[in-house]
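Novice: Provided below are the primary sequence and the corresponding predicted coordinates.
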Amino acid sequence: MADFLLVHGAWHGGWCWRRVVEILAGEGHRVFAPSLTGLGDRAHLLSPDVGLSTHVDDVLALIEAEELADIVLCAHSYGGAVATQVADRVPQKIGALIFLDALLPQDGRSLLDLDSPERREAIVSRVVETPRGPVLPPAPAALYALAAPQDVAWVDRRCVPQALRTYTDPAALTGAWMQIKVLAYACTLRFPAPDFRDLAAQLAKDPRFTIRELASGHDAMIDVPQDVADLLLSSAETARAAKATCAAPAETPEGTAS
């Protein structure tokens, strides 16, 4: 049995992992798919104080409360900025880290800092001021290139505005997350924006990363849940093998355990 922790992307909530959760839980694994503060079933907690560090603390608190270890941590889209910082804080508790069309943050820089000036201006122009602080309204689900019209309608129905601070707060990283033995990046092929495919191509040069492609839209956990579950299960198996190798006793030159 493995422990899976799934971090959703912008405007979404834990609900978007429902199909993957059913597959993994059906095979006897423990699966956690929390909604980050101000999103999903926790949309009522949106406030001016919610920022990127709030979401990092959400996931760290769950790990602590559930006493998780050897976690298979998977992040989608914006969730990459959250999961990378979580993994950086507790790398010893992460067996595998999988990025699914996900952003990779940089120390001291916000997600908006990583965008081009043109895209940054386009994002800021969409900001809406509310009594709960400035927010970014959800992008239309049609942009995600989902295969089924009913899924597009579901995503549009469930997505909610997200606190702007989650995109303007700088990330805090030491690089400790790169110690994790199993690192994988999966990009989707039907999502029209090339950003995540470009990132996968860059990471393909790093021998620490395994690169996968999924024939789906951006919300692969909705579009191809079995493929995503298979990726997570194979990552869990690789992490178990890596842990067993590290735990195996060293042998003397004569071939006996030292």
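Specialist: Sure thing, it's come through. Numbering: from 1, shown residues only.
Novice: switch to C-alpha atoms for all contacts and neighbour counts from now on
Specialist: Will do.
Novice: Glu213 should be in a strand, yeah?
Specialist: Yes - residue state for Glu213 (DSSP: H, G, I helix; E, B strand; the rest coil) corresponds to a strand.
Novice: Neighbours of it, how many?
Specialist: 14 (other Cα atoms under 10 Å).
Novice: what sits against it?
Specialist: For Glu213, the contact set (Cα atoms under 8 Å, 6 or more residues apart in numbering) comprises Ala186, Cys187, Thr188, Leu189.
Novice: Tell me which other helices or strands the host helix or strand of the second one touches.
Specialist: Cys187 is part of strand 182-188 when elements are defined by DSSP states H and E. Where contact means 3 or more Cα pairs under 8 Å, 6 or more residues apart in numbering; DSSP states H and E, strand 182-188 is packed against strand 94-100, helix 195-203, strand 209-214, helix 225-247.
Novice: If we use 10 Å, what do you get?
Specialist: Strand 182-188 sits against strand 71-76, strand 94-100, helix 195-203, strand 209-214, helix 220-223, helix 225-247, with contacts defined as 3 or more Cα pairs under 10 Å, 6 or more residues apart in numbering; DSSP states H and E.
Novice: To Arg126, which of these lies closest?
Specialist: helix 195-203 (20.2 Å; Cα to Cα).
Novice: Check it against this one:
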Amino acid sequence: MKAQASTYVLVHGGNMSTETWNKLAKSNIHTPDGKMGGRIWDPIIPFLQTYNNQVFAPTLKDEHQSNLTEHIEEISTIITGNHLENVVLVGHSYGGMVITGVATMMPDKISSLVYVDAALPDPGQSLFDLIALGGRDPLSFAGLEPAPPYVEKLEFNPQVLNGLPKIYILCTESEFVTVTHVAREKIASHPKEWTYLELPTSHVPMASMPEQISQLILENTANR
């Protein structure tokens, strides 16, 4: 029997500079604005597209000219505008805030959620709140500013996500380990709701371990 194809919508975190990406990926990419946006997913898209899987990897609006609510609306519009069903939502870093918001708005469209070393909010928390909970000053991370998306608190009903398969992939060598430690504690308190996985790599496994992160996503989400 032929396996049914899956649809993946990939949501990036803070808009990484090409300079940072090139150091991580040992590449020499140049873009018009010097930012990567959704291009951070480029190394894993070919892997995810196997078995005729459909993949969307948009670039979110500039964080200085939009907020978390608008980013959630952007991803929601991609899903509704393309009449997507059974979507695997994948969020990296700040993208965890976005996919949580999207899933609570349209849980019937989502087949599973994948958090890649990502923010895992409770209702009423912002990205900056999560960093502070981990014992770090958000401004201590190079390049991280109090832009609107990062300080906006996400209000949602967590019960809407009950029963929805959720996967967390923690990068053990991440510079955001204090933040992901908070996520790990939340997951440990509700182990039956989660598939918890680890990769021995930095915060951006799409650059350092593209094949391995792709395999983890495919193995845990395909044809749910």
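Specialist: Perfect, I can see it now. Predicted model only: the values in this text are computed from it and were never measured.
Novice: Superposing both, give me the TM-score.
Specialist: Remark: TM-score between the superposed chains equals 0.79 [TM-score structural alignment, normalised by the length of structure 2]; 197 aligned residues with a Cα RMSD of 2.4 Å.
Novice: hmm, back to that, quick one, which of the contacts of Glu213 of structure 1 are buried?
Specialist: Buried members of these, counted by 16 or more other Cα atoms under 10 Å: Ala186, Cys187, Thr188, Leu189.
Novice: Enumerate every residue touching the residue most central in space within structure 2.
Specialist: What sits nearest the mean C-alpha location of structure 2, by Cα atoms, centre = their mean, is Gly91, with 1.2 Å. Shown in contact with Gly91 of structure 2 (Cα atoms under 10 Å, 6 or more residues apart in numbering): 9-13, 97-100, 113-120, 168.
Novice: at 7 Å instead, please
Specialist: Residues near Gly91 of structure 2 by Cα atoms under 7 Å, 6 or more residues apart in numbering: Leu10, Val11, His12, Ile99, Val114, Tyr115, Val116, Ala118.
Novice: Can you find the partner of it in structure 1?
Specialist: Here Gly91 of structure 2 is matched to Ala75 in structure 1, going by TM-score structural alignment.
Novice: Relative to structure 1, what is the average displacement of the lengthiest helix in structure 2?
Specialist: Longest helix in structure 2, counting residues (DSSP state H): helix 68-81. Compared with structure 1 after fitting, helix 68-81 of structure 2 has a mean deviation of 0.6 Å; criterion: mean Cα distance after the TM-score superposition for structure 1.
Novice: Spit out the contact partners of the aligned partner of Pro107 of structure 2 in structure 1.
Specialist: Counting by TM-score structural alignment, Pro107 of structure 2 lines up with Pro91 in structure 1. When the contact criterion is Cα under 7 Å, 6+ apart, the partners of Pro91 of structure 1 are Ala176, Trp177, Gln179, Ile180.
Novice: Is the second one part of a helix or strand, or is it coil?
Specialist: By that I understand Trp177 of structure 1. The local conformation at Trp177 of structure 1, judged by three-state DSSP, is helix.
Novice: Is it in contact with Ala87, as I believe?
Specialist: Yes - using Cα atoms under 7 Å, Trp177 of structure 1 is in contact with Ala87, at 5.1 Å.
Novice: So between those two, which is more surrounded?
Specialist: Ala87 (26 against 21).
Novice: Could you report the separation of that one from Ala81 of structure 1?
Specialist: 10 Å (Cα to Cα, to the nearest Å).
Novice: Tell me which residue of structure 1 lines up with Lys166 of structure 2.
Specialist: Aligned against structure 1 by TM-score structural alignment, Lys166 of structure 2 finds its counterpart in Leu183.
Novice: what residues are up against its match?
Specialist: Ala96, Leu97, Ile98, Arg208, Phe209, Thr210.
Novice: ok, and the most crowded of these?
Specialist: For the contacts of Leu183 of structure 1, counting by other Cα under 10 Å, the largest number of neighbours falls to Leu97: 30 neighbours.
Novice: got the contact list for that residue?
Specialist: Leu97 of structure 1 makes contact with Val72, Leu73, Cys74, Val182, Leu183, Ala184, according to Cα under 7 Å, 6+ apart.
Novice: about what we covered before: roughly how far does the residue nearest to the centre of structure 2 sit from Asp137 of structure 2?
Specialist: 23 Å.
Novice: which SSE is the closest residue to Asn52 of structure 2 other than its chain neighbours in?
Specialist: Spatial nearest neighbour of Asn52 of structure 2, chain neighbours left out: Ala5 (5.7 Å); criterion: Cα to Cα, 6 or more residues apart in numbering. Under DSSP H and E, no helix or strand contains Ala5 of structure 2.
Novice: and the longest helix of structure 2, which stretch of structure 1?
Specialist: On structure 1, the counterpart of helix 68-81 of structure 2 by TM-score structural alignment is residues 52-65.
Novice: what's the distance between the matching stretch and the middle of its chain?
Specialist: A distance of 13 Å separates the centroid of the chain from that of stretch 52-65 of structure 1, by Cα atoms, centre = their mean, to the nearest Å.
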